[in-house]
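Trainee: Here's my sequence, what's the structure:
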Amino acid sequence: MASNKNKLAFLSMPAPASYVAGLGRGASGFTTRSDIGPAREGPSAEVIAEAQARRGEEPDVDPDQFQDPDNEYGLFAGTTYEADDEEADKIYEQVDRKMDSRRRARREAREEEELAKHRAERPKLQQQFADLKRGLAVVTDSEWENIPEVGNLTRRKRRRDERSFVVPDSIVVGDRAKGEYENSLDRRQQDHGGFETPADSGTLTNFVEIGQARDKILSLKLDQVSGTASTSGSASSIDPKGYLTSLDSQVIKTEAEIGDIKRARMLFDSLIKSNPKHAPGWIAAAALEEHAGRMVAARKLIKQGCEQCPKSDDVWLEAARLHQSDDAKVILANAVQHVGQSVKIWLAAADLEHDTKGKKRVLRRALEHIPNSVRLWKETVNLETSPADARILLSRAVEVIPLSVELWLALARLETPENAKGVLNKARKAVPTSHEIWIAAGRLIEQEAYAADLSEDKRGEELERVDKTLAAAVRALRAHGVLLTREQWLKEAERCEAEGAPSTCEAIVSATVAMDVEEEDRYTTWLGDAEAAEARGRVGTARAVLAYSLRVFPDRSGLWRRAADLEKAHGTRESLDKLLARAVECCPQAEVLWLMWAKEKWLGGDVPAAREVLEHAFDKNSESEQIWLAAVKLEAENGELEVARKLLVRARTVADTERIWMKSAVFERQQGQTELALKTVSTALLKYPKFAKLYIIQGQIYQAAQDYSTARAAYAAGLKAVPKNVTLWVMASRLEEADGKSIRARALVEKARLVNPKSDVLWAEAIGIEERSGAAAQGKALLARALQECPTSGILWSMAIWAEARPQRKARSVDALKKCADDPLVICTVARLFWAERKIEKARQWFDRAVSANPDIGDAWGWWLKFERQHGAAGGDKEVITRCIGAEPHHGLTWGPIAKDDKNRGKSINEILELVTAALQ
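Mentor: The predicted model follows:
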C-alpha cells in the first residue's frame, strides 16, 4: 500500500525543467506552429501607436516603465516620510489648488467649447434622432398597431423550396369536379320513363333563391329599424327605398383625414377661444364640423358665433345656410335686428321665400331699411311681371338714387321713345359725367330711325343726328373733366356693334378715333386700329375706322385697297362696288383700284360693265401696261379673240413695253399662230434684247416643233444676253435632256452654278438630272454639297427629307425645320410625313400651316386637297377648294407648268387645282 502511495505521489509531482518525454527511449520530440507562433512577423510598436493616433485613441502607458530597475518599489522607496515632508506636501497641494482655481474658469470654458465643437462634428445617435423621438409623442395607439412588419430589406431573392411532390389522382379529379356544372340530361331511365336531371340531385346552385333570401333579410332589417324608430315616438329617419342609394353616397374618411380634422378642430378651438370676436374663425370651425358630418356641432358653433359676432353678416348667412329653411328664416329675422343695413342678409331672406309674393314683401321691407341700394331696387324690379309696375318702381328708384346710371337706363328702356328722351335728358342732368347715358341717347335715335318707315335720305338725316349727339357727348364730358382714352371709346364702339347698333358705333369712332394721335402717326395708327378690330371680329368698327381715315386721306390708294379687301372679305358685292367707285374717283391714277373694280364686275357676270370700267381706266391711264393686259385678258377669256388681238396691237403702239410684247407672243402661240408668234418675238428681241422671257418663248416654240438645234441656238443667245437668269439655264438644260444628251445638260447646269452661285434652283435641277439618269448615289452627293452652299433652301431640304430612308425622315425633317422653319415647302413635306404615319389631325394642321405661310404656292393646296379627299370628313375638300380660289396661287413646281400649258388656257383655278392634285405623286 505504501509503495502504491509513493508511486501516485511521484506521478503528481511536476516534471523537471529540462525534461523531454521519451528522451530516454531515443525520442527527440517535435515542435508545432502553436509552440513557436506565426511565421509572419507582427506589427511593430511604432505602427500600432500610429494606428491608435489615427483612430483618436490614447496609447497604453506601462506604469512600470518609469521604475528604477535597481529599486523594485520606486525611486524613494527606501527613505523615511517625516513631518517636514508632510508639511511640504501640504504646501505644494495648496499651491496646486490655488493655481488650479485660477485657470479653472478658462479651462472649463475651453473644454466646453471643444466638447461642443466635437458634438457638432460627431453628434451622438440619440441627438441625431431627437426630433423623431419627439414626434413619436403624438403617435396614436392605432398608428402604432398599423406599423408594418419588417420585411426583407436586403433586396436578395430568398431561396425558395424547389421540392415538389406528386399529388394523388383522387385529389386532382375531386378538385376538378368540385366547380363543374352539368349541361346535359342524364340518360338513365327512371321507373316512370323520364330522365333524371342534375337539378334534382342538388348539384346546381339556385342563384334566384339566394337573391330572394338576401332581399328578404334586408327588408326585415329595414322593417326592424323602422319599427324601432316608430315605437320610440318619433318618425323614422330611414328611407327604405333610398337606403341603398344613401349608403353609396356616404364617403368613408380615412384615418389620415380623421387626424387632419382633429388637428384642425384643435386649431379652430384655440382661435375662437383666444379671439371670440373674429367672425371668420367661427365660420371656419362650423364648416369643419360640417365637413366631418357633425351637423349638430356645426349649428351649435355657428350659433355661438352669432352671439359673439352679431354685427357680422357673414356669420348670420352661414348660420342660415347650415339650418333648414324654416329655421333659417328665424335666424335671418334675428340678423336683421343686428345688421339691418346688410344687403346680403335681405337678399338671402328673399331667396328663402318660395313664392314671388313673399319675395316682393321681403324686398320692399328691405328697401324701407336700405332705400339707397341699387341692387335691392334691381332685384325688386326684376320680380315685376308688368312693365307698368316696373316703370313705377324705377321712377321711385331714380328719385331716391339719382346718381345710379343703371337705374336711369333701365327706366329709359321701359319708357316709350318720346318719354325715353325725357328720361335720358333728366339722367344727363343728374349724372353729367356718365358717357353711358350719351351712348344710350345715340342708340335711341338710331332705333327710331330704323323703326320708322322713312326713305333713304330721311333715314340718313336721322342717322346724322347720332353723329352730332356723340360729338356733343365728347365735348360735354370733357367740359366736366371726364377724359376717356381712345381705347376705351373704341371698346364702347365695339360693344355697340355687338349689341346691334352699327350707326352708334360709327358715330363713336368718328368722334373719338382722332383723339391723342400725332399728325404724322395718324395713318399707321388708324390702319393698326382697323386691323386689330377686324382680328377681333368687329368688322363694323374696322369699317368705321377706315371710313374716317379715308375722309382724312382720300388720296391714299393703299388705304382704299385695304378698305376694298375688308369689304370683299366681309361685305356684300354692292358695298364693294360702291367703295371701288369712290376709290377710283379719289385715286384715278391707281391702276390696281381700276383693275379690282373691273375684275369684280367680271366675276359678278357683268362683262359689259367690266369693259366700261376698263375704258374709263384707259382715259385716266392711257399708257398703263396692266390695264391694257387686263383688257386683253377680258376679251380673250370671253371669246373675243380678234378684239383681244387688236387691243394687243394698239397696246404695243401706245404702251410699247416688253411685257406687252411678251404677252402678244404668248397670245399668238396659244392661238396656234406659231409663225406670227416667232415674228413677234423676233421684233421684240430687237427692242428688248435683255428680256429673258422672250428667249424662253422662242426656245419653247422651236422645242415643241422638235427643232432642237434652233431651240438650242435660241437658248444660247439668251444665255449670252442674260447669263444671270436661272430659268433660262434650266430650260436649256431640259432641252438637252429631251434630246437625250444628259451629259450636256449636266455640263450646262454646272456652268450655270458657276455663273449664279448659291442658286438652290440650279442645285435642285442638277440633282434632278442625276436622279432622272439613274445615278441616285451621285444625286445624293450633290444634295449634300447643295445643302452646304444653300443651308436655308426649302426645296433642297424637302429633297433631302425624301432622299432618306423612311426611319430617318423624321430626324431629317427636324433638321430642316431648324434651318428654315417658315418655308412652305418644308412645312408641306412635314405634313406629308404625318400623313404617311396616319397622324391625320397633325397632318391637317401642318397643311394649314403650309398654305398660311405662302398661299401663292399651288402645290401645297394640291397636296392638302388630296389629303382631305382621302382622310377628311364630308365637306373638307370643299373648304380647301374655296380657300384656294380666294388665294389665287400662281407658283409651284407642279402648279406652274400645268397652269402655263397651252392646253389649259382659260381654265379656272378650281380646274387647275384638280389637274395639279391628279398630277401629284
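Trainee: from here on, contacts and neighbour counts on C-alpha atoms
Mentor: OK.
Trainee: now the helices for the stretch 51-200 of the chain?
Mentor: 83-121, 125-128, 130-135, 141-145, 169-178, 198-201 (DSSP state H, counting those that start in this stretch).
Trainee: Following up with a second sequence; could you model it the same way so I can compare the two?
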Amino acid sequence: MTTPPQALVNRNKKHFLGVPAPLGYVAGVGRGATGFTTRSDIGPARDANDVSDDRHAPPAAKRIKKKDEEEEKEEEEDLNDSNYDEFSGYGGSLFSKDPYDKDDAEADAIYEAIDKRMDEKRKEYREKRLREELERYRQERPKIQQQFSDLKRELVEVSEEEWKNIPDVGDARNKTQRNPKAEKYTPLPDSVLSRNLGGEATNSLDPSSGLASMVPGVSTPGMLTPTGDMDLRRIGQARNTLMNVKLSQVSDSVTGQTVVDPKGYLTDLQSMIPTYGGDINDIKKARLLLKSVRETNPNHPPSWIASARLEEVTGKAQAARNLIMKGCEVNPLSEDLWLEAARLNPPDTSKAVIAQAARHIPTSVRIWIKAADLEEETKSKRRVFRKALEHIPNSVRLWKAAVELENPEDARILLSRAVECCPTAVELWLALARLETYENARKVLNKARENIPTDKQIWTTAAKLEEAHGNVAMVDKIIERAISSLSANGVEINREHWFKEAIESEKGGHIHCCRAIIKNIITHGVEPEDQKHTWVEDADICTNQGAYECARAVYNYALAALPGKKSIWLRAAYLEKNNGTRESLEALLQRAVAHCPKSEVLWLMGAKSKWLAGDVPAARGILSLAFQANPNSEEIWLAAVKLESENHEYERARKLLAKARGSAPTPRVLMKSAKLEWSLNDTSAALRLLDEALKTFPNFPKLWMMVGQIHEQLDECHKAFDAYNSGIKKCPDSIALWLLLSRLEEKRGLLIKARSVLERARLKNPKKDILWLEAIRVELRSNLKDIANSMMAKALQECPTSGHLWAEAIFMEARPQRKTKSVDALKKCEHDPFVLLAVSKLFWTERKLNKCREWFQRTLKIEPDLGDAWAYWYRFEQLHGTKEQQHEVKQRCLNAEPHHGELWCSVSKDIKNVRLNNEQLLEAVAKAVPIPV
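Mentor: You can find the predicted model right below:
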C-alpha cells in the first residue's frame, strides 16, 4: 500500500510554519546573529539580552507606557492663541475626554432652550436700546447721503440745459483720466483722402496677405480695386444677406407655415418654463418616492393621484394624463381615480373617460354627477341623470339634481317617483308638497309623517301650509300634536331648536305658526321658580335676532302666567315703544295699569304716549286715573304739571302745584313750583316759595342754587353770595353750589377769593375731579397757563382715571403733542365718553372727517345720554355733512332724549329756554358749540 502524495506533504510540513514568532525571538541568534534595523523599525538594534521591543511587549506594559505618554502630552499644554477657548481655556474642554451620552445631549438641549427663552425676554429691550444707540450715532455721525439731502432737494430746480452741461467725472482710479491732458490731433495726409475718393490701387487687397483666400473666386494674384466685387464694404453686405437667408430658412418650412418666430422666440421659451417654483432636485426625489409607492402597492389610488398631480404642477400635463389613466387600468373600481382622470383630460376626452368610469362603477353618484356636469345641453344632462337613476334609484342627491332641471309639472312627476324610491328623504317629501295642490299637499305630508315620524320639519311645514290657506285654527293643533307625537316616538324636545324654528317661521312670514310654536314650547323643561328669568332671556334672544313677533308671543304668555310682575310689563312696553306701533303700546299699557296700578312708570308712559300723539285730554284722563291709584305720588303730580305747562296751561299748572304742595309737599314739588313762577318772570313769588321751602328742607341744595341764581339775575350779587354761602354750610358736599360761588367771585373780579373757594371745596370734597377742572379753568381764563399746567399735573395724580381732566389736558397741550396726550388718556380711560368726545374733536381739528364720525358714534354708543356729544356731532354734520346725515343725527338724538352734559345743561337749565322741546334744544346747543381748533 503506497502513501498518497498529499500525506507525504503533510508529514514533511514543519510545525512552526504559519505560527507567529515567540516573544523576543531574533532569527539566527543561536548561530551568533544579531538583530538589525530597517527604515520601518524604531530604535537601535538589540541583542538577545536587550529589553524586548514594544511590538513584542506584554499588553499590560503597553498600556502603562501609553498612559505615561498621554500624561506627558497633557503636561505639555499648548499655549498657542489658536488653542484658546473662552469657556474651556487652553487645551480644550475640561470634559473633552469623557464620552458624550444622551444625558449630556438632553442637558445641552435644556440649557439651550433656557438661553433662548431668556434671550426672547430681553429681545424687545435689546432691540429698543440698539435702535436708540443707532439713532444717537446717526445724529452724531450722519451718513453722507443725509448731509447732502438738502442739496438733493435743490436738484429739482436744475434745468435740462444745466444737466447737459455737467462735465464727465471720469475714472478716479485712472491717473490719466484723473489728470487729463490735452488731446493731440495729427492731421491726415492728403493721400489718404485721395485714396478713398480716387480709387487708387493702394486701397485694394493683396491676395498674398491672406484675406484674399477668404473670398471665393479669387485664386490668381492680382489687385482688387474698389470697382471690383470684393471690397470690405461688400463683404459686410454679403455677410448680412447670408444671415437673413439662414433666418428665413429656419423660420419657414416647406409648406410655408411658420415654425419659428425669430422675434417672439424668447417669449415662447418663457411659456415653456414649468410653473413650479421649487427645486428640481425635490421634484426628482418626489418622483422616485411616488414611483416606489406605486410599484410597492399599485392598488393604492392616492399614490397614482399624487403622481399625476406632481407632473401637473411641473407642467407635464400629458405625463400626468398617462399616469392617471394607467392608475385607472390598475384600479378600475376607484371613483377618485376616474374623477381625477376626467379633470386632467380636456372636455372631449373627459366625456369618454367618465363614460368608461360609469361602465366600471355604475353605482357611483359622484361619477354620474360629473358626467352630467360635462354635458353642455340641459337635455343631455336630463338624459344622464335618468340613466343614473336607473342604476341608483335610492340616491337623494341624484333625484334632487334631476328635479332641478325639470319644469314644475315634470318635477312633480319625478318627485312622486322619488319619494317611492327614497321614502325617508324629508327634502323630497317637502318639495313634492310644495308642488302639489292644497288637498294633495296635505295627503303628501300625511304620508311623509307616516314614513318619517321623527322629523319636526314635516309638522311645521303642515302648519305653515294651513296658515297659508287661511286655516289658522289648525296651526295650533298641528304644533301641539307635533310635540306630543315626537315625544311619543322618542325624539328629544329641544327648546333652542324649536325657538330657531319659530324665528325662521316669522322671517318667512308665518306669524301664526311662530306664535303657536312659542305657546307650546315655552314651558317645556322650565322649572316654576325659573320661569320669569328664562322667559325674559328668551324674549331678549328673539329681540336681538329681530324676531319681534316671537318676543311678543313670549311676553304675552309670560304676562298671562305672571300678571303681577311689573318688570315684565315694562320690558313688553319698551318692546312696543321701540318696535311696535302707538296703538299696540297704549293697549299694552292699559292692560299693565289694570294689573299693576301702583306702578307710576306705566301710568306715565301711557300719558306720555297720548301727549306725544297730540291727545292732551286723553293724557289728562290717564293722569287723573293715576292720581286715584297713587294719591301722594310725586312723579304723577310733576308729570301733570309738566303736561299743563308744556301746553301753556299755566293756571292749571299752578293749581296742580298748589294741590301737590298740600298733599305731597316734597322738595321737588316746591322747587318745581318756584321754577314755574320764575319762568313766568314772577321772581318775588318764586323767592317767597323758595324761602318757605328752605325753612322745611334746608338740606336740599337746588333750592339754595335757585335763590342765588335769581339774585344774580336781579344783579343782587351780595344776596346771591349770602345764598351760596349759606347753601355750602348746609350742603357742603354739593359740588354745584361750590362752583356757583366760585364763579360769582370770579365774576366780581375777585380771582384770589375764587381760588380760595375752590381750595376749600377740595378740602371738604377730596378727589372730586370737577373741582380740580374748575380750578384749572379759572387759571386758563386768567391767561396763567403755567399755573394751570402744574395744577393739571396735581389733579391727574389725585384723580388718575378722570375723563373730564384727561379731556381738558388733551387740548391744553400744543398741537403737535395732542395726539400723544390722547393716547395716554385712552390708556387710562379707555371707555370714558368724555375722553372719546375729546378724541373726536381732535380728529375734527385735523380734518379727518370719517374718523371723526366714527369716534362720535363710539362715544354715543357708550353714553347715549350725553347731550354734549349729540350737539358736537350735529354741529359737525352741519359744517361737513349732507342733509341726510344731519337728519339722521337729529332723529337719533330725539330718540335718545339726552339730559346730561356740561354744555347741554347750561343751555337747557337756562330759565329762558325752559319751554324749548328737544329738537329746539339741540339746535340751540349746536349753535353754542365752540369749533375746536
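Trainee: TM-score for this pair?
Mentor: Here the TM-score for the pair of chains, by TM-score structural alignment, normalised by the length of structure 1, is 0.73; 735 aligned residues with a CA RMSD of 3.7 Å.
Trainee: hmm, back to that, go through the helices of the stretch 51-200 of structure 1 and name the closest to E736 of structure 1.
Mentor: E736 of structure 1 sits nearest to helix 169-178 of all the helices of the stretch 51-200 of structure 1, at 85.8 Å, using CA to CA.
Trainee: List the buried residues of the closest one.
Mentor: Residues of helix 169-178 of structure 1 include none that count as buried (16 or more other CA atoms under 10 Å).
Trainee: what's the offset of it from the middle of its chain?
Mentor: 62 Å (CA atoms, centre = their mean, to the nearest Å).
Trainee: repeat for stretch 124-144 of structure 2
Mentor: 34 Å.
Trainee: how close does the equivalent of N49 of structure 2 over in structure 1 sit to V95 of structure 1?
Mentor: Counting by TM-score structural alignment, N49 of structure 2 lines up with A88 in structure 1. Plainly put, A88 of structure 1 is 11 Å away from V95 of structure 1 if you go by CA to CA, to the nearest Å.
Trainee: all helices of the stretch 501-650 of structure 1, in order?
Mentor: So, for the stretch 501-650 of structure 1 - with DSSP H, counting those that start in this stretch - the helices run 502-512, 522-535, 539-552, 557-570, 573-586, 591-603, 607-620, 625-637, 641-654.
Trainee: What span of structure 2 is the fifth one aligned with?
Mentor: Meaning helix 573-586 of structure 1. The aligned range for helix 573-586 of structure 1 is 582-595, by TM-score structural alignment.
Trainee: Quick one: residues in contact with the matching stretch.
Mentor: 563-564, 566, 569, 572-573, 576-577, 599, 602-603, 605-606, 609 (CA atoms under 8 Å, 6 or more residues apart in numbering).
Trainee: please redo it, this time with the cut-off set to 6 Å
Mentor: With contacts defined as CA atoms under 6 Å, 6 or more residues apart in numbering, stretch 582-595 of structure 2 is touched by E576.
Trainee: Kindly report the same for stretch 795-808 of structure 2.
Mentor: A825, K828, C829, D832, F834, V835, A838.
Trainee: Show me what the third one aligns to in structure 1.
Mentor: C829 of structure 2 maps onto C820 in structure 1, with residues paired by TM-score structural alignment.
Trainee: Quickly note the distance from that match to V814 of structure 1.
Mentor: 10 Å.
Trainee: who has more neighbours, these two?
Mentor: Remark: of C820 of structure 1 and V814, C820 carries more neighbours, 17 against 13, as counted by other CA atoms under 10 Å.
Trainee: residues in contact with that one?
Mentor: T792.
Trainee: try the one 4 residues further on
Mentor: Under the criterion of CA under 6 Å, 6+ apart, the contact list for P824 of structure 1 reads A850, A853.
Trainee: separation between it and G537 of structure 1?
Mentor: 27 Å.
Trainee: What of E93 of structure 1?
Mentor: 106 Å.
Trainee: where's the closest residue to I622 of structure 2 other than its chain neighbours relative to W569 of structure 2, distance?
Mentor: Spatial nearest neighbour of I622 of structure 2, chain neighbours left out: A607 (5.7 Å); criterion: CA to CA, 6 or more residues apart in numbering. Going from A607 of structure 2 to W569 of structure 2 by CA to CA gives 16 Å.
Trainee: So for the two, which residue has more residues nearby?
Mentor: Neighbours were counted for A607 of structure 2 and for W569 using other CA under 10 Å; A607 has more, 29 against 25.
Trainee: now for that one: what does it line up with in structure 1?
Mentor: By TM-score structural alignment, A607 of structure 2 lines up with A598.
Trainee: cool, I568 of structure 2 as well?
Mentor: By TM-score structural alignment, I568 of structure 2 lines up with L559.
Trainee: That match: neighbour count?
Mentor: For L559 of structure 1, using other CA under 10 Å, the count is 19.
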